[in-house]
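Colleague: Following is a predicted model, sequence given first.
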Amino acid sequence: MGWGVRTVQDVPQGTFICEYVGEIISNSEADKRENDSFLFTLDNKVGEPYCIDARLYGNIGRFINHMCEPNLIAVRVFTVHQDQRFPRIAFFSSRPIKAGEQIGIDYGDNYWRVKSKFFSCLCGSPQCHHSAADAAASFRVDSSQKASEEAIQSTQLTKVTQ
């Protein structure tokens, strides 16, 4: 877990919390940067993919942690333009949130596909999908699936060569 953000008062469902702000950069530029801790992919469907890098220029949104059972959702918002490549990212409460409760979003499977090699989720949820135990189970499944695929391939090669 990173810094984390908590509410100071009760927050009703559907409340705007903040916008995720930062430097808009291409994914190719993001790949060149050493610190990717504050990147938010824009998932644009047209043109070169972009993301928001809040490492140097950001607001409180960059300190919102991942939760497997999030209480926020990220919404793509268009205000002064309709350029699908550059939505603004707004966080809204997805359920009522009690004062003092940590707020969080689901960083998504793509994030964990990369980051699970370095650390695991610490959200503490009974529904956690990215804990160390979950990553180990996934590794066992991947390893056994790979072994099965290799066995099938060697069987196919044997049949072809006979």
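Modeller: That came through fine.
Colleague: contacts, neighbours, all on C-alpha from now
Modeller: Fine.
Colleague: For residue 19, grab the count of nearby residues.
Modeller: If you count neighbours by other Cα atoms under 10 Å, residue 19 ends up with 19.
Colleague: ok, now how distant is it from residue 140?
Modeller: When Cα to Cα, to the nearest Å is applied, the distance between residue 19 and residue 140 equals 39 Å.
Colleague: Next, the contact list for residue 89, please.
Modeller: Residues counted as contacts of residue 89 (Cα atoms under 8 Å, 6 or more residues apart in numbering) are 19, 20, 21, 74, 75, 76, 77.
Colleague: what's the helix or strand for it?
Modeller: In this structure, residue 89 sits in strand 88-93 according to DSSP states H and E.
Colleague: just checking, next helix/strand downstream of that strand?
Modeller: strand 102-105.
Colleague: helices or strands up against that next one?
Modeller: With contacts defined as 3 or more Cα pairs under 8 Å, 6 or more residues apart in numbering; DSSP states H and E, the packing partners of strand 102-105 are strand 5-6, strand 65-66, strand 72-77.
Colleague: Can you check which of those gets nearest to residue 29?
Modeller: Evaluated over the helices and strands packed on strand 102-105, closeness to residue 29 peaks at strand 72-77, with 21.7 Å, by Cα to Cα.
Colleague: Alongside the first one, take a look at this:
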Amino acid sequence: MAAAGAELQKVWCVPCLVSLDTLQEFCRQEKLTCKSMGVTKRNLSNYEVEYLCDYKVEKDMEYYLVKWKGWPDSTNTWEPLENLKCPLLLQQFYNDKHNYSSQVKKGKAIIPKDNNKALKPAVAEYIVKKAKQRLALQRWQEELNRRKTHKGMILVENTVDLQGPPLDFFYINEYKPAPGISLVNEVTFGCSCTDCFLEKCCPAEAGVLFAYNKKQQIKIPPGTPIYECNSRCQCGPDCPNRIVQKGTQYSLCIFRTNNGRGWGVKTLVKIKRMSFVMEYVGECDPNLQVFNVFIDNLDTRLPRIALFSTRTIYAGEELTFDYQMKGSGDVSSDSLDHSPAKKRVRTVCKCGAVTCRGYLN
């Protein structure tokens, strides 16, 4: 039953309406530990600094208002500088204070100077919000990496504003079909190749070209479907025709954009041209090209959507694709009904590329 219980903990996840302070206090009353809330065996009875909230000087002594890790805000205390053995948190405190001043200056507002005896309430409020945001993003990052099934790591970054993790974002590894759509992941045949790269394989059976070269790069033109080896094939996981199904091999960063586009994705490592980057699984000059992929589900109306690099993409570069790119089997935009009754509201594109059409749709 212990194993089954552990498995259920991984599967069932529901949002909690109780505040973090209340949950931390409850854990301590019941002598329970919870890593995600900062309550550990180490600090269940002891105190560990989580972040610094405020600053003041009294009788020539410097004091910092301390938020204790795993303890509610009601237990915050003023501590003299000599008691703080946390140089990194002190540095972060002053970095946030400086960032607040920089942001206010950008808004061309008048910044009242601190009197060196205490912080302005607005500055202290910003520092606390930034610290809480940092912790929330760290928890989100840890959750994303627990849920992922691919090799690459996922980092989260927001240096733009105080926005925390998006409430309507749910990380998934597999496709989630819309109501009324049934994905039948069962194929009737598979290859028996000893070398899928050299022998007639699943692509040949489907009447298309083998999609990859020996360097695992895409070699077929856009619009051509990809048929990878499936669960009935006798080849192993190292088969050269199993690229998309292995998931992304790159470490990526979900980051907050600075021009109102919300959250974006950038690569943390160099990606060679024509390489598989990631799948688009959901309910712009672009550097990714869309390809339709078929593995266990061969219904041509319901392909998996894979994104391949169109050129070398360098570390720190945002990953983008053209929303109007057409994969094989897609309906041409020329054949769609553009009558006034069917006309949709156009969404402005903010990619900033020279070749941008100005709209996503």
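Modeller: Nice, I can see it. All of these numbers come straight from a predicted model, not from anything done at the bench.
Colleague: Need the TM-score from the superposition.
Modeller: Structural agreement between the overlaid chains, expressed as a TM-score with TM-score structural alignment, normalised by the length of structure 1, amounts to 0.46; 83 aligned residues with a Cα RMSD of 2.0 Å.
Colleague: Would you mind giving the contacts of residue 89 of structure 1 as a markdown table with distance to residue 105 of structure 1 added?
Modeller: Below are the contacts of residue 89 of structure 1 laid out as a markdown table (distance: Cα to Cα, whole Å):
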| residue | distance to residue 105 of structure 1 |
| --- | --- |
| 19 | 13 |
| 20 | 12 |
| 21 | 15 |
| 74 | 7 |
| 75 | 11 |
| 76 | 14 |
| 77 | 17 |
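Colleague: in the helix or strand containing residue 134 of structure 1, what counts as buried?
Modeller: Per DSSP H and E, residue 134 of structure 1 falls inside helix 132-161. Taking 16 or more other Cα atoms under 10 Å as the neighbour-count basis, helix 132-161 of structure 1 is seen to contain the buried residues residue 135.
Colleague: picking up where we left off before, residue 50 of structure 1: which of the helices and strands packed on strand 102-105 of structure 1 is closest?
Modeller: Taking Cα to Cα as the criterion, residue 50 of structure 1 comes closest to strand 72-77 out of these, the separation being 13.3 Å.
Colleague: report the angle between the axes of the closest one and strand 88-93?
Modeller: 150 degrees (axes from the mean of the first three to the mean of the last three Cα atoms, to 10 degrees).
Colleague: how about strand 72-77 of structure 1: buried residues?
Modeller: If you call a residue buried by 16+ other Cα under 10 Å, then strand 72-77 of structure 1 has these buried ones: 72, 73, 74.
Colleague: Tell me how many other residues surround the residue nearest to the last one when sequence neighbours are not counted.
Modeller: Once flanking residues are discounted, residue 74 of structure 1 sits nearest to residue 91: 4.7 Å by Cα to Cα, 6 or more residues apart in numbering. Neighbours of residue 91 of structure 1 under the rule other Cα under 10 Å: 22.
Colleague: what's the answer for residue 7 of structure 2, then?
Modeller: Number of residues near residue 7 of structure 2 (other Cα under 10 Å) recorded here: 11.
Colleague: How about residues contacting the helix or strand harbouring it?
Modeller: Remark: residue 7 of structure 2 resides in helix 2-11, with elements defined by DSSP H and E. Outside helix 2-11 of structure 2, no residue is within contact range by Cα under 8 Å, 6+ apart.
Colleague: immediately after that helix, which helix or strand?
Modeller: With elements assigned by DSSP H and E, the helix or strand that comes after helix 2-11 of structure 2 is helix 20-29.
Colleague: hmm, back to that, could you save the buried residues of strand 72-77 of structure 1 as CSV and add columns showing distance to residue 158 of structure 1?
Modeller: Compiled in CSV, these are given as follows (distance: Cα to Cα, whole Å):
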residue, distance to residue 158 of structure 1
72, 53
73, 52
74, 51
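Colleague: Looking at those, which is nearest residue 39 of structure 1?
Modeller: So of the buried residues of strand 72-77 of structure 1, ranked by how close each gets to residue 39 of structure 1 (Cα to Cα), first place is residue 74, at 13.7 Å.
Colleague: show me what contacts that closest one?
Modeller: Contacts were defined as Cα under 8 Å, 6+ apart; by that measure residue 74 of structure 1 touches 89, 90, 91, 92, 105.
Colleague: element containing the closest residue to residue 156 of structure 2 other than its chain neighbours?
Modeller: Excluding its sequence neighbours, the residue lying closest to residue 156 of structure 2 (Cα to Cα, 6+ apart) is residue 254, at 4.9 Å. Mapping residue 254 of structure 2 onto the secondary structure by DSSP H and E places it in strand 252-256.
Colleague: Which secondary structure elements does the helix or strand hosting residue 95 of structure 2 sit against?
Modeller: When secondary structure is defined by DSSP H and E, residue 95 of structure 2 falls within helix 87-106. On a contact count with 3+ Cα pairs under 8 Å, 6+ apart, helix 87-106 of structure 2 meets strand 49-58, helix 121-147.
Colleague: I'd like the distance between the nearest residue to residue 39 of structure 1 once chain neighbours are set aside and residue 155 of structure 1.
Modeller: With sequence-adjacent residues excluded and distances taken as Cα to Cα, 6+ apart, residue 39 of structure 1 is closest to residue 53, at 4.6 Å. Taking Cα to Cα as the criterion, residue 53 of structure 1 is separated from residue 155 of structure 1 by 48 Å.
Colleague: for residue 75 of structure 1, same thing?
Modeller: Applying Cα to Cα, one obtains 49 Å for the distance of residue 75 of structure 1 from residue 155 of structure 1.
Colleague: what's the answer for residue 16 of structure 1, then?
Modeller: Counting by Cα to Cα, the separation of residue 16 of structure 1 from residue 155 of structure 1 is 57 Å.
Colleague: In contact with residue 143 of structure 1, which residues are there?
Modeller: Here residue 143 of structure 1 is in contact with no residues (criterion: Cα under 8 Å, 6+ apart).
Colleague: I meant residue 123 of structure 2, not that one.
Modeller: In this structure, residue 123 of structure 2 makes contact with 97, 100, judged by Cα under 8 Å, 6+ apart.
Colleague: what helices or strands is the strand holding residue 254 of structure 2 leaning on?
Modeller: Using 3+ Cα pairs under 8 Å, 6+ apart as the contact definition, the elements that strand 252-256 of structure 2 packs against are strand 154-157, strand 263-267.
Colleague: counting contacts, what elements does the shortest one pack onto?
Modeller: Yep, that's strand 154-157 of structure 2 we're talking about. For strand 154-157 of structure 2, the packing partners by 3+ Cα pairs under 8 Å, 6+ apart are helix 121-147, strand 252-256.
Colleague: Can you tell me the closest non-neighbouring residue to residue 125 of structure 2?
Modeller: Distance criterion Cα to Cα, 6+ apart; nearest residue to residue 125 of structure 2, sequence neighbours excluded, is residue 53 at 7.9 Å.
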